[in-house]
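K.L.:
show me how the following folds:
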Amino acid sequence: MKIILVINPISGDKNKTVFIDFAKGFMDNSKIDFELYKTTGHRDCEKLNQLIVKHTPDKVIIVGGDGTLNLFLKPLVEHKTKVGFIPMGSANGLAAEFNLTKTARILFKKYVQSHETKALDVLSINDEHLFLHLGDIGANANLVANYDKDEERGMFTYAKHFWSEFQNLKSFEIDIKTDRMQYERKGVMLAICNGKKFGTGIPLNTIGKMDDGIFELVVVKAMDFTDLIKATLSKFDEDHKVKNLETFQAKTATIKLKQPQLLQIDGEVVKEFTKLEVKVLDEALSFIKHQT
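P.N.:
The predicted structure follows:
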């Protein structure tokens, strides 16, 4: 067996040295041939693609946040590589989607030993940006961008930018044409969903499934303080529903905006757009099952 282990050393401000030592020792003892790749922020996707072409691994196991996995989707999809994901980032929405509640060591061993996979859909925006979980434009994307610019980290800093964005919410016009219908809406945010929850655990899309061949567009029409409290409660009790949401399902969608809006995907800021072409790539990613 050949494994490529990909580590994002700075994701989530978590020290991964102990885990790396464990993983290397486990593979050495198990007589598994492996390559270790640490991201640098410079041509990482291209470099992983080169490693996959050179070594044709049986599995790629990625350690980092949701954005780390998204970064490598293109070569993983193109080469139909079996992939495992260990959440150690700031945004860990995928951990909730996949029920990745075990420790990093246990997850790693299960991925190495598992012989089963599950095919997951991947979403594409403008034939350029691939992602597995959630993307959005509007209020949350602005919050993420401002948080990224801040030198401070942690919940206090996040709360500061959350409150600032809440106080300055502005609606914008959204024209949506899907393979099913056409809609004109106004909202403070539009989410493009393959999954259900933000990395914070707050549920946004209650009907989403990552293997159903469709995605959801969720328009957040308005938000008041009561909505924020209920959203927070929803993290712990899914009987609480966030108000002022409207959800559309589609296989393809064209989204047009009169004013440029910032796009973020799983905690990674992309750039401003006035038009988004969204489509689902059916069963494009082969995800290793960790529960057998």
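K.L.:
alpha carbons only for contacts and neighbour counts from here, please
P.N.:
Fine.
K.L.:
residue 148 is in what secondary structure piece?
P.N.:
Using DSSP states H and E, residue 148 sits in helix 139-149.
K.L.:
for the protein, which segments count as helices?
P.N.:
Residue ranges of the helices in the chain, as given by DSSP state H, are 17-29, 44-55, 66-71, 73-78, 93-97, 104-113, 139-149, 155-167, 225-234.
K.L.:
ok, and which of these has the densest surroundings?
P.N.:
With neighbours taken as mean count of other Cα atoms under 10 Å, the helices of the chain reach their highest mean count in helix 66-71, at a mean of 23.
K.L.:
rewinding a little: the helices of the chain: which one's closest to residue 291?
P.N.:
Ranking the helices of the chain by proximity to residue 291 (Cα to Cα) places helix 104-113 first, at 7.7 Å.
K.L.:
using CSV, please lay out the helices of the chain together with distance to residue 271.
P.N.:
Below are the helices of the chain laid out as CSV (distance: least, Cα to Cα, whole Å):
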stretch, distance to residue 271
helix 17-29, 33
helix 44-55, 19
helix 66-71, 15
helix 73-78, 19
helix 93-97, 21
helix 104-113, 32
helix 139-149, 10
helix 155-167, 18
helix 225-234, 26
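K.L.:
closest to residue 266 out of those?
P.N.:
Of all those, it is helix 66-71 that lies closest to residue 266, at 5.6 Å by Cα to Cα.
K.L.:
by contact count, what packs against the closest one?
P.N.:
Under the contact criterion of 3 or more Cα pairs under 8 Å, 6 or more residues apart in numbering; DSSP states H and E, helix 66-71 touches no helix or strand at all.
K.L.:
so how far is it off the chain centroid?
P.N.:
With Cα atoms, centre = their mean, to the nearest Å as the basis, the distance from the averaged C-alpha position of helix 66-71 to the chain average is 6 Å.
K.L.:
and if you look at stretch 271-282?
P.N.:
Centroid separation for stretch 271-282 versus its chain: 15 Å, with Cα atoms, centre = their mean.
K.L.:
one more to line up against the first:
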Amino acid sequence: MDKRTDPATPPAAEPETPGDPAARQVRRALIIFNRNAGGGRKVARLEETVARLTEAGVEVTIHRTSFAGDAEQTAHAARFLGSGPDVVICAGGDGTINEVVNGLAGGDTPLALLPIGTANVLAAEIGLAIDTDTVVDTIFTGVPTPIYLGMANGRYFTLMTGVGLDAEVVASVDKKLKRKTGKLAYALATLKRWAAYRDHHFRVTVDGVEHRAAGAIVANGHYYGGRFVCAENARITEPGLHVCLFQKPGRWQAIYYMLALFGGFLDRLNTYRVIPGREIHIDDDRDGPVQGDGDIITRLPLTIGIGPETVRILMPRGAS
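P.N.:
The predicted model follows:
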């Protein structure tokens, strides 16, 4: 870990905060930084944020992740430090946030976002702009709001979990290419999986009722892949999941579903359904990949429900 403090100048007893009556006092901040997020191109935004916090009198500690699960372990450990941070700041994408959330779930330490990932869906979900001014302002004045979590095979997710073409794309993304090109790596992986597509159905059981679908996304929030709406009524601030069923298989049908998602008319297709649910089981003859918050988190068969714990996230003032 790197500490951005001057040993010759101890932190002030009463750190300065922005001149805003809504500002909270933040003495210590832990930044969990995924250096590979956003292709490693956004270190400047991290450094600018650290400088702004330090100028406001905050003692900033940076932990740079070095292995899968590192962010989760670090966030979990921070909850039990005697003089732990007043806020944990996740500098990364939705996959890094997934790890941090799994580490913080059930605790009181608030989570702030420094979005530097490829899609930054959770930032969109809470109405957080990614500019430094807004990020820093939210760290000081954001409203600590409990968010409900989904659980897939015992692991928390914040936004969504899914099976089918989207999970196969995530599983086949070239990680080195992703670090260099970002969304282009996903586009190339999509073409690769689309070319290899074969008609297939999953067995999706929602609260005891079985359905068949070529693909399924279980949504905890309404955005998917950026600011594209997948489940209009899903909200992370409300307990409940929404099962998005892509019912019709086919290579060209998959393209049509993507165009409908990007074009904003997915909910008007008669082969697409969204079903509210609390207990979901997804099964298949294969142990295919399952994506959660943009990373592969487990494999089929899959049991999904509402997690027993919440995480407090700092939401921008005025966000709905």
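K.L.:
can you give me the TM-score here?
P.N.:
Structural agreement between the two chains, given as a TM-score (TM-score structural alignment, normalised by the length of the first structure), stands at 0.86; 285 aligned residues with a Cα RMSD of 2.6 Å.
K.L.:
just to revisit the earlier point, now tell me what touches the helix holding residue 148 of the first structure from outside.
P.N.:
Taking contacts as Cα atoms under 8 Å, 6 or more residues apart in numbering, the residues outside helix 139-149 of the first structure that touch it are 153, 157-158, 161-162, 165-166, 169, 188-189, 262-264, 267-269.
K.L.:
so which of the helices of the first structure gets nearest residue 132 of the first structure?
P.N.:
Taking Cα to Cα as the criterion, helix 66-71 is the member of these that comes nearest to residue 132 of the first structure, at 6.6 Å.
K.L.:
over which residues of the second structure does that closest one lie when aligned?
P.N.:
Aligned by TM-score structural alignment, helix 66-71 of the first structure corresponds to residues 94-99 of the second structure.
K.L.:
same deal with stretch 88-101 of the first structure?
P.N.:
The alignment of stretch 88-101 of the first structure onto the second structure (TM-score structural alignment) spans residues 116-129.
K.L.:
give the contact list for the counterpart of residue 216 of the first structure in the second structure.
P.N.:
Pairing criterion TM-score structural alignment: the partner of residue 216 of the first structure within the second structure is identified as residue 242. By Cα under 8 Å, 6+ apart, the contact list for residue 242 of the second structure reads 218, 219, 220, 231, 234, 274, 275, 276, 277.
K.L.:
what's the closest non-adjacent residue to residue 242 of the second structure?
P.N.:
Computed as Cα to Cα, 6 or more residues apart in numbering, the closest residue to residue 242 of the second structure that is not its neighbour in sequence is residue 276, at 4.3 Å.
K.L.:
report how many residues lie close to the aligned residue in the first structure for the one you found.
P.N.:
Matched by TM-score structural alignment, residue 276 of the second structure corresponds to residue 249 in the first structure. By the measure other Cα atoms under 10 Å, the count of residues near residue 249 of the first structure is 19.
K.L.:
how far away is residue 249 of the first structure from residue 193 of the first structure?
P.N.:
9 Å (Cα to Cα, to the nearest Å).
K.L.:
any shared contact partners between the two?
P.N.:
With contacts defined as Cα under 8 Å, 6+ apart, the residues adjacent to both residue 249 of the first structure and residue 193 are 215, 216, 217.
K.L.:
so the first one touches residue 249, yeah?
P.N.:
Yes: Residue 215 of the first structure is within contact range of residue 249, at 5.7 Å (criterion: Cα atoms under 8 Å).
K.L.:
burial count for the residue lying closest to residue 232 of the first structure once chain neighbours are set aside?
P.N.:
Nearest residue to residue 232 of the first structure in three dimensions, chain neighbours excluded: residue 202, at 6.5 Å (Cα to Cα, 6+ apart). A count of nearby residues for residue 202 of the first structure, using other Cα under 10 Å, gives 20.
K.L.:
trace residue 202 of the first structure over to the second structure, please.
P.N.:
If you follow residue 202 of the first structure across to the second structure using TM-score structural alignment, you land on residue 228.
K.L.:
what sits against that match?
P.N.:
Residues in contact with residue 228 of the second structure, defined by Cα under 8 Å, 6+ apart, are 261, 262, 264.
K.L.:
which of these are conserved in the first structure?
P.N.:
Among the contacts of residue 228 of the second structure, the ones still in contact in the first structure (both residues aligned by TM-score structural alignment, their matches' Cα atoms under 8 Å) are 261, 262.
K.L.:
could you dump the contacts of residue 228 of the second structure to JSON lines with distance to residue 56 of the second structure?
P.N.:
Compiled in JSON lines, the contacts of residue 228 of the second structure are given as follows (distance: Cα to Cα, whole Å):
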{"residue": "261", "distance to residue 56 of the second structure": "42"}
{"residue": "262", "distance to residue 56 of the second structure": "41"}
{"residue": "264", "distance to residue 56 of the second structure": "42"}
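K.L.:
any idea how far the most centrally placed residue in the second structure lies from residue 153 of the second structure?
P.N.:
Taking Cα atoms, centre = their mean as the criterion, residue 94 is the residue nearest the geometric centre of the second structure, at 3.1 Å. Residue 94 of the second structure is 19 Å from residue 153 of the second structure, where distance means Cα to Cα.
K.L.:
please apply the same query to residue 102 of the second structure.
P.N.:
Residue 102 of the second structure is 13 Å from residue 153 of the second structure, where distance means Cα to Cα.
K.L.:
identify the residues contacting the nearest residue to residue 69 of the second structure once chain neighbours are set aside.
P.N.:
Spatial nearest neighbour of residue 69 of the second structure, chain neighbours left out: residue 99 (6.5 Å); criterion: Cα to Cα, 6+ apart. Applying Cα under 8 Å, 6+ apart, we find residue 99 of the second structure in contact with 69, 71, 72.
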